[in-house]
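Q: When you get a sec, could you give me coordinates for this:
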Amino acid sequence: MPQHSTPYSDELAGHPQIAYRNGQLMVEAVPVAELAQRFGTPLYVYSRAAIEQAARAYQNAAQGKRVALRYAVKANSNVAILQLLAHCDWGFDIVSGGELARVLAAGGDPGKIVFSGVGKTSAEMRSALQAGVQCFNVESQSELRRLSQVAGEVGVTAPVSLRINPDVDARTHPYISTGLKSNKFGIAQGLALRAYLDAALLPNLHIVGIDCHIGSQITQLEPYLDALDRVLELVHELEHHGIMLEHIDLGGGLGIRYAEETPPTPVALMSALLDRLERAGQGHRQVMMEPGRSVVGNAGLLLSEVITLKSSLERHFAVVDAAMNDLMRPALYEAWQAIVPVRPRDGTQALRYDVVGPVCESGDWLGRARELDLREGDLLAVLSAGAYAMAMASNYNTRPRAAEILVDGAEAHLIRERETVEHLMAGEQLLVF
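A: You can find the predicted model right below:
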């Protein structure tokens, strides 16, 4: 979609299928203002074409190579989006029994599901074993023993890969860094050989791989290569002890453009990793990758209406009907996401606004110090909201979660209905006096 030059063109860079046309914001061929009128606000809006474009970029990079792609469901778990990716022949990386149920409901192939996560319950293990998942990424020796026991009870052998913590700095926000020795994830590099040797002795387990995931929103190649080098050290050590692996799982975490980031492309990332594997004599192994944010992040936006404009002695506030319960990233990580008007004004009355929600927390903000020319009733779009927006949404302040829309060309499909307060109270019970 051509992007006409506007004061917000820089913010729209890196967001395929989202552009201004004839003075209004469009997602594919649908005016965003029409979506607000039809479905209300707040509203999550996704572009099918943008998701498929991002998915194809990985698939094209993997063409002809021993690479298995597994979408990280935690980024956005709507069943319609999972269905879309399953239709594109992707597998899935899950971290809970609930995500397993979603993938299966969306028609995902259980033989292409990798079950990650640091705290799997016995019930979740049982469900995954019965479904026939491809592999469990195990994160502790305690989990190995529990999985062996559950697999014995189910009467199957569990395929396992051990997640190694290589103590590599992903150079990202501390809350989304997962590969340092201070993080809760994985088995420390120095303890990994013992864990593998113990796993080889446990009944009902079959070792198939090694796993490493160092964080999220990574915008450089070096952390991935550093982690791979540490993993390869262990692979050689395991081979020396007679433990042969079928695959190396290098996780996900590739960043997207929120502001001025320039993350590597899937081609650049995959080429660098596969070249390092080839030079290490490991090019014959299957490589597994688990992107999430980079598949859906820039395909979506959060649409919101300006309720109130107010000023204090020091600041100007645009109070909107979306809040921290709809988009947790700013409150949780102080994350920056572009905020653009749906119908830009001429800028003559622009002020520097803090864009905030109505939730009773000072941390309830979506953006600070944004130059905007606003009136009450205007529509704003928070960009890059395809990942970790609805997936992290809550009902704080008894706020029903927003509807989700998937735009496909000139069509808009409701893929999740807006919650109501009645939905929220449906499972609650009054006391009997």
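Q: make it CA atoms for all contacts and neighbour counts henceforth
A: Will do.
Q: For the residue sitting nearest the centre point of the chain, which non-adjacent residue is spatially closest?
A: The C-alpha lying nearest the average C-alpha coordinate of the chain belongs to residue 75 (CA atoms, centre = their mean; 2.1 Å). Sequence neighbours aside, residue 387 is the residue nearest to residue 75 in space, at 4.8 Å (criterion: CA to CA, 6 or more residues apart in numbering).
Q: can you give me the helices for the stretch 251-400 of the chain?
A: For the stretch 251-400 of the chain, the helices defined by DSSP state H, counting those that start in this stretch cover 266-279, 293-296, 329-333.
Q: Could you save the ones you listed as CSV and add columns showing distance to residue 391?
A: Below are these laid out as CSV (distance: least, CA to CA, whole Å):
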stretch, distance to residue 391
helix 266-279, 23
helix 293-296, 11
helix 329-333, 11
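Q: I'd like the ones you listed laid out as TSV, including mean neighbour count and distance to residue 343.
A: Formatted as TSV, those follow (neighbours: other CA atoms under 10 Å; distance: least, CA to CA, whole Å):
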stretch	mean neighbour count	distance to residue 343
helix 266-279	16	34
helix 293-296	28	24
helix 329-333	16	24
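Q: Of the ones you listed, give the one that comes closest to residue 20.
A: Closest to residue 20 of the helices of the stretch 251-400 of the chain, according to CA to CA: helix 293-296, at 20.3 Å.
Q: Tell me which other helices or strands the closest one touches.
A: Contacting helix 293-296 under the criterion 3 or more CA pairs under 8 Å, 6 or more residues apart in numbering; DSSP states H and E are the following elements: helix 48-62.
Q: Another sequence for comparison is provided below:
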Amino acid sequence: MSLEALANKYGTPLYVYSADQILDRLGMFHEALEGRDHLVCYAVKANSSLAILKLLAEHGAGFDIVSGGELDRVLAAAPEAAGRVVFSGVGKTADEIDHALNVGILEFNVESEAELDLLSARAAKLKRKTRFALRVNPDVFAETHPYISTGLREHKFGIDIKRAAELYKRVKGNKWLEAHGISVHIGSQIRSADPFGAALGRVHKLVRQLRREGIELRSIDAGGGLGIDYHGGNSDPAARVRDYAVAINAALDGFEGRLLLEPGRFLVAQAGALVTRVLNVKQNGRKTFVITDAAMNDLIRPALYQAHHEIVPVMPRAGRARAVDIVGPVCESGDFFARDRKLAPVETGDLLALLDAGAYGMSQASNYNTRLRPAEVLVEGKRARLIKRRETIADLLATEIP
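A: Predicted coordinates for the structure are as follows:
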């Protein structure tokens, strides 16, 4: 599909996703884990588009959610997938727990002793027996951005792995709680398979200990976090998944239960691009600014994480590349996509594509400066369809009372 044609038809900024790419990535996990009982639970927070959720559900995926709203999205896209949902997150409310209990999700990933007590109370109140897994914190370091590292003791996530056995034993025999599994998630955008193997090795050791003490867990949730290459390198994603699977299988040797996985970014990031139009090219002394109609409210990752996205002209012009700052029109100095980035010549009206923007792009977008969030398009083979229309000012003001 021509990005230029899509931009002309649907306007800019515009998110464009490839369905084929998403399904190809899902298939990599199935191929690498062939022979092991597993369920890929897509991390909805990465990109919560109903069309993408429906696409994945139709191909057998489950879902990892972190809020009641994300559960509602899964139910709207694929109500039949409720039994393939795991509910993670450190701050589940009683209403969210009740909602998940009523629709019959697969399991709750419990992150504290207080949450376990709340889950027990709500299950008893509703008279619904429920499956749970303790999310343990294995104290494994994963080399990634500190904002997306989650596996150390000083992080807010999970339960100290040394206390987990005590909690499983404390609720053994509870009429409304079934100790179904154990969960771990050490962070996001992790490029090496070694930390995953180390974390799962510690988890498997605990599972064997619990079995000896009469507590049989039937699932291990390995979480997500497998990273991608944002710098346009020649890395082989299928090989990365194979390495990941080898590390996990080695750590779980002898475990015959079900393996749950929660990839998000790896499935959708490189399937998406944010297409934006150049508003003008501005010279300030020695500094050149390329000002686009997309801004930090559309894609906040560079401002929030200093994240790198490759940026390319949709229709390249001849000429020597030069260092520019690529920025948006929002009234913040942090409103940038790249600084001192070499870019081929561009002029007012040209289109740029910010690559690898399928994850944590639209899902983190906002209406800062009363800006309308982008439209979204899904490309399926040789066909493209609008999966979310562009917002209007009426949409933004509908909930407000002057």
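Q: TM-score for these two?
A: With the length set by TM-score structural alignment, normalised by the length of structure 2, the two chains reach a TM-score of 0.96; 397 aligned residues with a CA RMSD of 1.4 Å.
Q: hmm, back to that, out of the helices of the stretch 251-400 of structure 1, which gets nearest to residue 156 of structure 1?
A: Among the helices of the stretch 251-400 of structure 1, the nearest to residue 156 of structure 1 by CA to CA is helix 266-279 (32.3 Å).
Q: hmm, back to that, in structure 2, what residue corresponds to the residue nearest to the centre of structure 1?
A: Under the alignment by TM-score structural alignment, residue 75 of structure 1 pairs with residue 46 in structure 2.
Q: which ones are touching its match?
A: Residues near residue 46 of structure 2 by CA atoms under 8 Å, 6 or more residues apart in numbering: 264, 265, 268, 358, 359, 360, 361, 363.
Q: Distance check, the fourth one against residue 52 of structure 2.
A: So that's residue 358 of structure 2. From residue 358 of structure 2 across to residue 52 of structure 2, the span is 11 Å (CA to CA, to the nearest Å).
Q: The two: which is more packed in?
A: Remark: of residue 358 of structure 2 and residue 52, residue 358 carries more neighbours, 27 against 20, as counted by other CA atoms under 10 Å.
Q: aligned partner of the more buried one in structure 1?
A: Matched by TM-score structural alignment, residue 358 of structure 2 corresponds to residue 386 in structure 1.
Q: ok, that match - contacts?
A: Residues in contact with residue 386 of structure 1 (CA under 8 Å, 6+ apart) are 44, 45, 46, 75, 76, 293, 296, 297, 298, 299, 300, 301.
Q: ok, the residue mapped onto the last one from structure 2 - how many residues close by?
A: So that's residue 301 of structure 1. Residue pairing (TM-score structural alignment): residue 301 of structure 1 is matched to residue 273 of structure 2. Neighbour count for residue 273 of structure 2, taken as other CA under 10 Å: 25.
Q: what does residue 310 of structure 2 give?
A: By the criterion of other CA under 10 Å, residue 310 of structure 2 has 16 neighbours.
Q: And for the residue mapped onto it from structure 1, nearest residue in space, chain neighbours not counted?
A: Mapped onto structure 1 by TM-score structural alignment, residue 310 of structure 2 lines up with residue 338. Computed as CA to CA, 6+ apart, the closest residue to residue 338 of structure 1 that is not its neighbour in sequence is residue 383, at 5.4 Å.
Q: Next: residue 225 of structure 2.
A: Nearest residue to residue 225 of structure 2, sequence neighbours excluded (CA to CA, 6+ apart): residue 188, at 3.8 Å.
Q: which residue in structure 1 lines up with that neighbour?
A: By TM-score structural alignment, residue 188 of structure 2 lines up with residue 216 in structure 1.
Q: still on that earlier bit, from residue 257 of structure 1, how far off is the match of residue 358 of structure 2?
A: In terms of CA to CA, residue 386 of structure 1 sits 12 Å off from residue 257 of structure 1.
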